[in-house]
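A.B. asks: what shape does this take:
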Amino acid sequence: MKYRLGYLNKKESLTLNGALDGCAQKNDERSKEFIYKKYYGYVIAVITRYIKSEHDAEELANETFIKAFKNLPKFNKVGDGEVLEKSFRGWLARIAANLSIDLLRSQKNMIAIEDIGEHDVKPVMINAADKLFAEDILKLLEQLPEIQRLIFNLYEVEGYAHEEIGKLLNIPDSTSRTYLTRAKQRLRKLYVEQFAIRKNF
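C.D. replies: Sure thing, here's the model as predicted:
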């Protein structure tokens, strides 16, 4: 799915609400192009949190939009403006994340899950004055073991519940919670090593 740049400029601009209606009611190509161009960068950003290959990421982005347009009647379009924007972005992100996990599973890139219990993990001690900033976390996420990075992204960024992650990755809920705790511990350790110490100089 590739749209020609400049097509929208010849006509009156759309809103997200209008584009969604156009897609759902008339399968309107102009509305599809609007959504594709507006959210392509966002979808790519979601996918590259899971997928390293640029080619695979581009293919998954296109597949995300194909699936989204096909399933638009199932999208619960509530509100307008920022409310609708946030809801639609979250819906797109879930499609993109699910497709990314499916690809990793098909390529057998998923790291084998260890037989661990929550008792194996020490609680994370957090100093309220020591904050992890979003840009720092994004830089550090790439250094996590893959399974920890996947679960952190699914839970903290995409908003999945542990029960949903368990079904998606075929693991117990408790294992998802344990790996999330491990991911947070590892992030804090990396943060102290790479950012906090540097800021003291």
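A.B. asks: C-alpha only now, for contacts and for neighbours.
C.D. replies: Will do.
A.B. asks: okay, buried residues for whichever helix in the chain runs longest please.
C.D. replies: Using DSSP state H, we find that the single longest helix of the chain is helix 81-106. Buried residues in helix 81-106, counted by 16 or more other Cα atoms under 10 Å: 84-85, 87-88, 91-97, 99-101, 103.
A.B. asks: could you say what helices and strands that helix packs with?
C.D. replies: Of the remaining helices and strands, those touching helix 81-106 by 3 or more Cα pairs under 8 Å, 6 or more residues apart in numbering; DSSP states H and E are helix 16-26, helix 29-47, helix 54-70.
A.B. asks: out of those, which comes closest to Lys189?
C.D. replies: Among the helices and strands packed on helix 81-106, the nearest to Lys189 by Cα to Cα is helix 29-47 (24.6 Å).
A.B. asks: next helix or strand past the longest helix of the chain?
C.D. replies: Of the helices and strands lying after helix 81-106 in sequence (DSSP states H and E), the nearest is helix 134-141.
A.B. asks: name the residues of that following helix that are buried.
C.D. replies: 140-141.
A.B. asks: so which residues make contact with it?
C.D. replies: Under the criterion Cα atoms under 8 Å, 6 or more residues apart in numbering, residues 149, 187, 190-191 lie in contact with helix 134-141.
A.B. asks: now those residues: which count as buried?
C.D. replies: 149, 187, 190-191.
A.B. asks: farthest-apart pair in those residues, please.
C.D. replies: Pairwise distances across the buried ones among the contacts of helix 134-141 peak at 15.0 Å for Arg149 and Tyr191 (criterion: Cα to Cα).
A.B. asks: before we move on, the earlier item: the longest helix of the chain to helix 16-26, inter-axis angle?
C.D. replies: Here helix 81-106 runs at an angle of 60 degrees relative to helix 16-26 (axes from the mean of the first three to the mean of the last three Cα atoms, to 10 degrees).
A.B. asks: quick one: helix 81-106 to helix 29-47, angle?
C.D. replies: Counting by the same axes, to 10 degrees, helix 81-106 lies at 60 degrees to helix 29-47.
A.B. asks: sequence B follows; please return its structure for comparison with A:
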Amino acid sequence: MSTPNDDTATTQITIPSLLPSSNFYLAAGTITLDPHRCRLLTIHNPTTHITKLPRGHQDWDEPLPLTARRETLEETGVHPTLLAVPLSTRCTAPTSSDHALHAEAGRARWDEAGDVLLEGSARLVEPVAMMTHYQPDGALAVVFWYVALADSEAGAVCEPEAGCEARWVGYEEGVRAMVNGDYVKVIQQAIRLVGIIEEMDGPLTWYLTGAQHLDNRE
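C.D. replies: From the prediction side, this is the model:
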């Protein structure tokens, strides 16, 4: 049975204004898509019959984007490429002309208050969503989600973790299989953002095996 103490239920939770480091952990995962074939990478637990997206704990001194890629690789055997997407975010734009995204910042558009980047005005490798849930021991899990691409026909580069069954499924099948509605919303957000890129640039194919990646914004 789903309970508020795991991520199998969509619940509203209360987060204290202060938590010591022993009472929470950061995690990251990916919504890995193969838009050329309209497929989504999922992990299925054959024991619990739960289907989710790959994600896991941040290691010591590890950037969250690396956490997302590593956990996806460990749980599925698939090595994803994080995608710069035209999301709306409250991240601060760089001001230095030496920053790799200085030109991107110059094209950015903001809301009236200047706090929120308007969707479609810049492409960034940033979390498109965050999930929170409490573990049975009371620790708060904070999970950040990144959009990624991979070739579903390329095969695994390593064996997935025990208990993890990697499955490439169609978008609609993946949405139906998800353990709760939060995962559904995250998937739909990723698909929508990839759709915006394809409307602007045409079909995404550079991530397919043997194709050259020409996008240097990652």
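A.B. asks: give me the TM-score for these two chains.
C.D. replies: The TM-score (TM-score structural alignment, normalised by the length of the first structure) is 0.22; 84 aligned residues with a Cα RMSD of 6.1 Å.
A.B. asks: circling back: turn the helices and strands packed on helix 81-106 of the first structure into CSV, columns for distance to Arg177 of the first structure.
C.D. replies: Formatted as CSV, those follow (distance: least, Cα to Cα, whole Å):
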stretch, distance to Arg177 of the first structure
helix 16-26, 36
helix 29-47, 22
helix 54-70, 27
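A.B. asks: okay, the ones you listed in JSON lines with mean neighbour count next?
C.D. replies: JSON lines is the format used below for those (neighbours: other Cα atoms under 10 Å):
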{"stretch": "helix 16-26", "mean neighbour count": "17"}
{"stretch": "helix 29-47", "mean neighbour count": "18"}
{"stretch": "helix 54-70", "mean neighbour count": "18"}
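A.B. asks: first-to-last residue distance for stretch 174-181 of the second structure?
C.D. replies: Terminal residues of stretch 174-181 of the second structure are spaced 12 Å apart (Cα to Cα, to the nearest Å).
A.B. asks: biggest separation within the buried residues of helix 81-106 of the first structure, which pair?
C.D. replies: Leu84 and Leu103 (28.8 Å).
A.B. asks: look up how far Ile31 of the second structure lies from Ala190 of the second structure.
C.D. replies: 7 Å.
A.B. asks: and whichever strand or helix holds Leu40 of the second structure, what's buried?
C.D. replies: Assigned by DSSP H and E, Leu40 of the second structure falls within strand 39-45. Buried positions in strand 39-45 of the second structure, judged by neighbour count with 16+ other Cα under 10 Å: 39-44.
A.B. asks: list the buried ones in the following helix or strand past it?
C.D. replies: Counting by DSSP H and E, the next helix or strand C-terminal to strand 39-45 of the second structure is strand 50-52. The neighbour-count check on strand 50-52 of the second structure (16+ other Cα under 10 Å) flags 51-52 as buried.
A.B. asks: elements contacting the longest helix along the second structure?
C.D. replies: Counting residues, the longest helix in the second structure under DSSP H turns out to be helix 181-201. Packing partners of helix 181-201 of the second structure (3+ Cα pairs under 8 Å, 6+ apart): strand 24-34, helix 171-177.
A.B. asks: quick one: closest of the ones you listed to Thr51 of the second structure.
C.D. replies: Closest among those, using Cα to Cα: helix 171-177, at 6.1 Å.
A.B. asks: which outside residues touch the closest one?
C.D. replies: So helix 171-177 of the second structure is contacted by 38-40, 42, 51, 183-184, 187 (Cα under 8 Å, 6+ apart).
A.B. asks: farthest-separated two in those residues?
C.D. replies: Greatest spacing in those, by Cα to Cα: Cys38 and Thr51 (18.0 Å).
A.B. asks: check the burial of Gln188 of the second structure by counting its neighbours.
C.D. replies: 16 (other Cα atoms under 10 Å).
A.B. asks: and if you look at Gly106 of the second structure?
C.D. replies: Neighbours around Gly106 of the second structure, by other Cα under 10 Å: 14.
A.B. asks: contacting residues for it?
C.D. replies: Contacts here follow Cα under 8 Å, 6+ apart; on that basis Gly106 of the second structure touches nothing.
A.B. asks: and it, how far from Leu193 of the second structure?
C.D. replies: Counting by Cα to Cα, the gap from Gly106 of the second structure to Leu193 of the second structure is 21 Å.
A.B. asks: just to revisit the earlier point, max pairwise distance over the buried residues of strand 39-45 of the second structure: which two?
C.D. replies: Arg39 and His44 (15.2 Å).
A.B. asks: please, which helix or strand holds the closest residue in space to Ala190 of the second structure that isn't next to it in sequence?
C.D. replies: Counting by Cα to Cα, 6 or more residues apart in numbering, Val147 is the residue found nearest to Ala190 of the second structure once chain neighbours are left out, at 5.9 Å. Counting by DSSP H and E, the element that carries Val147 of the second structure is strand 140-149.
A.B. asks: what does Arg177 of the first structure give?
C.D. replies: Residue-wise, Arg177 of the first structure maps onto helix 173-191 under DSSP H and E.
A.B. asks: who are the packing partners of that helix?
C.D. replies: Checking 3+ Cα pairs under 8 Å, 6+ apart, helix 173-191 of the first structure ends up next to helix 134-141, helix 146-152, helix 162-169.
A.B. asks: report all helices and strands that the second one contacts.
C.D. replies: Contact analysis of helix 146-152 of the first structure by 3+ Cα pairs under 8 Å, 6+ apart lists helix 173-191 as its packing neighbours.
A.B. asks: touching stretch 33-52 of the first structure from outside, list them.
C.D. replies: By Cα under 8 Å, 6+ apart, the surrounding residues in contact with stretch 33-52 of the first structure are 3, 8, 14, 16, 19, 54, 57-58, 60-61, 64-65, 89, 92-93, 96-97, 100-101, 104, 150, 153.
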